[in-house]
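1. Structure for the following, please:
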Amino acid sequence: MQASKFLTANFGRYDTSSIGSYMNIGGFTALRKAVTMDGEDIAALIAANKVKGRGGAAYDMGRKWSQARAVKGENKVIICNADEGETTTFKDRELIRQDPFNLIEAMIIAGYVMGATDGYIYMRAEYACFRPLLQNAIRQAKSYGFLGTNILGRGFDFRLHLYSGAGAYVCGEGTALIRSIEGKAGRPRMKPPFIKVSGLFARPTCLNNVESLSLVPHLLLDAEKRYASLGTEESRGTKMVSVAGNVNHPGAFEIPFGTKLRDIIALAGGVQGGRRISLLQLGGASGKVQAGTDEVLDTPYTYEDLAAIGLTVGSGGILVIDERTSVIDFLRMNQEFFSEECCGQCTPCREGNVHIALFLEKLKAGTITAEEIGLMGGIAEVMSRSSLCGLGETAQNSLLSAMHVFPEVFTAGGAHHE
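-> I've put the predicted structure just below:
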């Protein structure tokens, strides 16, 4: 099986440091077309292709753009979330590295659709090596008249800014990301007000993921409706996935929705040493887990098919764990990440992560009691229902799903029964 080429069609086809090279393969043709259209028609095109947000929440992107357009207010803002702090997830990195001008073009189109005056790309600290690449793309786009005032003579003004975070996973959450750009501590805030009404600097704001935005120029030029012909009826088109763990060739791949999980793993060279897959986690560290059975591996990668077996698309990460790692050790590793990344602002997440880490250590040592196992599950449920932001709400997805999939592991004495 070979990876698809829709979103990644430009990869390797132009010099990523040269806007002229990008324009030679049709770059900014989509923007030229977009500014002749009504913004609502562009949002409708995205909705017709059933594009769901690629950052993890899977919200209808066309609907999101229509809602953002409808908000009254001046100096609207577009934000590109390039934080990508989810472990196992690195597909946005490839879109930035191999097609930076497409992302810039997508941001300008989004600004036109929403009537925004400013765009912000918020990039994770660990991607500092790509700052010069994006800064150069922004500078060249401005010199060619694609950024600034009266873009393409349409009376449309738009500026683009590049910001880097400080390496906090929680800043992938919209309100924490906004506070970080504002120079405040990157901690989530209560909603409402929703950011589409009062976001960055209290201005109406629309926030999208790198992959979500990067699709837009391609969709505008898809006269043959190739995107809609790929995937399934409910999960249209393609998805960027990043496959990591115990595979021979970890990497990011564009696949049509409906591809079986085993075929996606094959793209990454299969499992190291031909070993048995004991566990899969989809959607990054906050994703749910499943056993590596034939039934699971034969599941098509779609929103609906994955949901039927208790998994989610999430951020597009696929972690493959072979038989060398126990379920308990995997959960301990995952919990270490969330204990480190918790911002400490809300009680359920701050205290819950501490106690669950302790319970997992007792499970590993074989000293946990049945009562403590029940308490651990209860704390995880409280976190998922009452935490302030998505970090706390999803931090125990792996634990709760593992308790369902691998009940034999969660018995008094723990490791002795695994």
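
2. contacts, neighbours, all on C-alpha from now
-> Noted.

3. Give me the distance between the nearest residue to Lys260 once chain neighbours are set aside and Leu261.
-> Counting by C-alpha to C-alpha, 6 or more residues apart in numbering, Lys260 lies nearest to Pro300, which is 4.2 Å off, once chain neighbours are set aside. Using C-alpha to C-alpha, to the nearest Å, one gets 6 Å for the distance from Pro300 to Leu261.

4. Would you do the same for the sequence below? I want to compare the two.
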Amino acid sequence: MLRSIEDLQKVREQSQGLLFLRKNVEAVTGKREILVCAGTGCHSAMSKEIVQEFNDELKKRNMSDKATCHITGCFGFCEKGPIVKVYPDDVFYTEVKVSDVDEIISNHLMEGEIVERLLYVDPKTKKKIDTQHHMDFYGKQNRIALRNCGLIDPERIEEYIANDGYVALADILSNKQPIDVVNHLKDSGLRGRGGGGYPTGSKWGMTLRSPGSEKYMVCNADEGDPGAFMDRSILEGDPHSIIEAMAIGGFAIGANKGIVYIRAEYPLAIKRLKIAIAQAKEYNLLGKNILNTGFDFDLEIKYGAGAFVCGEETALIQSIEGHRGEPVSKPPYPSESGLFGKPTCVNNVETLANIPVIFQKGAEWYASIGTEFSKGTKVFALAGKINNVGLVEVPMGITLREIIYEIGGGIKGGHAFKAVQTGGPSGGCITEKDLDTPIDYESLSRIGSMMGSGGMIVMDEENCMVDIAKFYLDFTVEESCGKCTACRVGNKRLLEILQRITQGKGEEADLEKLKNLSETIKDTSLCGLGQTAPNPILSTIKFFEDEYRAHIIEKRCPSGVCRDLMRYVISDACIGCTKCARACPVDAISGKVREKHVIDQEKCIKCGACYTACPVKPIKAVQIV
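-> Okay, the predicted model is just below:
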């Protein structure tokens, strides 16, 4: 137990050796450290077994004093996982398997020869790159919220402390008043990273000013956007940063209780958060009389059932209280009357991850990054038709073009860029003409999209934009809480129109219906889910109306995606192997061995199983004319 700030400083000094090789990649030592990504993606690809294999082999070869292997958080380059990084060599291995461990030890650790087949290959130059810092994927990133992911072992509090962890909390508890903390945060310009971009310092200030002896600090870890996993990665790779930030927030607003509301589908994040909370309590960094300063603050975990609407703060609060997760009209705002009617401050994970480092390095330092009204960095989950898929943290003001073509490595397969969707189901599609737009709250809003929590889905010429709009509407209809008619009924009607269009049953009048109904829903819905749900429709109609008209008037899908406007046929190249017939789930294919087969179009459900099974590909999907 740490009984004073001086005790924390001693632990910090004693622990700094743990990170020596990782922070001094030019160090000349006889020892190496091996870090293995243990985020959810790599974890599912056996990274835990890779760590075990390394340690078993090192022990078997009597090399435990020459090298050690640890888990770490997500490196961000998720498509190339599991990732193994060797220090101080700074060598970055990708797509590592358990069977590769022997070769890495034998060649790299024992002979000093890099295992080239495990290196990253640049999609543009086709050259192999051995260090993380020479990859375009990391070139323009500035990892602040993700600063410890890929550096420390998330299950060891000593490593977090060694990298200046809890220093900000200790300084604040001993030297500052709550209003000082609020003003410092205001000076930094930090805005909420959950979607709306509300100034964090102002939110803390309102909660501080609200009367009451009982207040709550709440972390929104209910990440629900399709394809978004920023918050999960931070909790898995750096849980102590969230604990420290919440304790700072509790001191600033006058709260002694914090709650992390996290979706139950995040078992690894939950596990590591529980470990971190237990360690923080053991070290007297949570609980009663923290660091002997007289400040009490404790944390509790509450599980969400995965409802997208519970990302909205009032719906989240309703869920914590044990009610159905439905939004509540504002005002009063949660900062005035929130959880159990008490003043409550709700921040999401990424917002909180920035806070300790803002107090370590100063508000002026943080405010120097980004743009005039959007300070700092933003984490995006870059996915879709892009060469480099993963988490990227970039300074505000960088352009979409830089993210897609430099960090992302361009469009996969040499296809043409078509659009990028930012903001998930709440955002809009951005086309080629707006790729040089700087990424900040105001600029994205001006072109009909939004920052959102940070999903960024890249689409190419093979994507159907009507189908994309239908995908997002299907999601929001499923996730609507049903409290207000505009969202519950209106979005359902929008989805039905889109379904008719993609089935070839649309009418020209449907375009105006879509536009008018979308505007009505935006204006009359109770919460952000309903107010932003029509955005994908409005943006795709604005930029890709020709695709809608092709579906409605010509009854065809230009991208060949909408199954009801396509049919599978077998050409004369069929060799009669019968694999397609055996794969068909509805027995729609007939034919004798070594003779051309035929598809019964009445039975065919257009699942594509025949195309996948065919070894010579005479099966084609063609437009219905």
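
5. Under the alignment, what does His202 of structure 1 map to in structure 2?
-> Just so we're on the same page, residue 202 of structure 1 is Ala rather than His. Taking TM-score structural alignment, the alignment pairs Ala202 of structure 1 with Gly341 from structure 2.

6. Next: Met23 of structure 1.
-> Applying TM-score structural alignment, one finds that Met23 of structure 1 aligns to Ile161 in structure 2.

7. ranges for the strands of structure 1?
-> In structure 1, the strands defined using DSSP state E lie at 76-82, 116-123, 159-164, 205-209, 238-245, 251-256, 277-282, 289-291, 317-322.

8. Can you add distance to Thr369 of structure 1 and mean neighbour count and give those strands back as JSON lines?
-> Conversion of those to JSON lines gives the following (distance: least, C-alpha to C-alpha, whole Å; neighbours: other C-alpha atoms under 10 Å):
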{"stretch": "strand 76-82", "distance to Thr369 of structure 1": "43", "mean neighbour count": "26"}
{"stretch": "strand 116-123", "distance to Thr369 of structure 1": "44", "mean neighbour count": "24"}
{"stretch": "strand 159-164", "distance to Thr369 of structure 1": "45", "mean neighbour count": "17"}
{"stretch": "strand 205-209", "distance to Thr369 of structure 1": "43", "mean neighbour count": "24"}
{"stretch": "strand 238-245", "distance to Thr369 of structure 1": "31", "mean neighbour count": "24"}
{"stretch": "strand 251-256", "distance to Thr369 of structure 1": "41", "mean neighbour count": "22"}
{"stretch": "strand 277-282", "distance to Thr369 of structure 1": "25", "mean neighbour count": "22"}
{"stretch": "strand 289-291", "distance to Thr369 of structure 1": "24", "mean neighbour count": "22"}
{"stretch": "strand 317-322", "distance to Thr369 of structure 1": "27", "mean neighbour count": "25"}
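
9. Looking at those strands, spot the one closest to Leu399 of structure 1.
-> Checking those against Leu399 of structure 1 by C-alpha to C-alpha gives strand 289-291 as the closest, at 8.3 Å.

10. What helices and strands are in contact with the closest one?
-> strand 277-282, helix 397-405 (3 or more C-alpha pairs under 8 Å, 6 or more residues apart in numbering; DSSP states H and E).

11. could these be laid out in CSV, adding distance to Leu358 of structure 1?
-> Listed next are these as CSV, based on distance: least, C-alpha to C-alpha, whole Å:
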stretch, distance to Leu358 of structure 1
strand 277-282, 22
helix 397-405, 13
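
12. mind checking which of these is nearest Val243 of structure 1?
-> Of all these, the one in closest proximity to Val243 of structure 1, counting by C-alpha to C-alpha, is strand 277-282 (9.4 Å).

13. Between its first and last residues, how far does stretch 3-20 of structure 1 reach?
-> Start and end residues of stretch 3-20 of structure 1 are separated by 28 Å (C-alpha to C-alpha).

14. Please identify the buried residues of that stretch?
-> 4, 6-8, 10, 14, 16-17, 19 (16 or more other C-alpha atoms under 10 Å).

15. In TSV, list the strands of structure 1 along with distance to Arg54 of structure 1.
-> Putting these into TSV (distance: least, C-alpha to C-alpha, whole Å) gives the following:
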stretch	distance to Arg54 of structure 1
strand 76-82	10
strand 116-123	16
strand 159-164	20
strand 205-209	6
strand 238-245	8
strand 251-256	13
strand 277-282	13
strand 289-291	19
strand 317-322	11
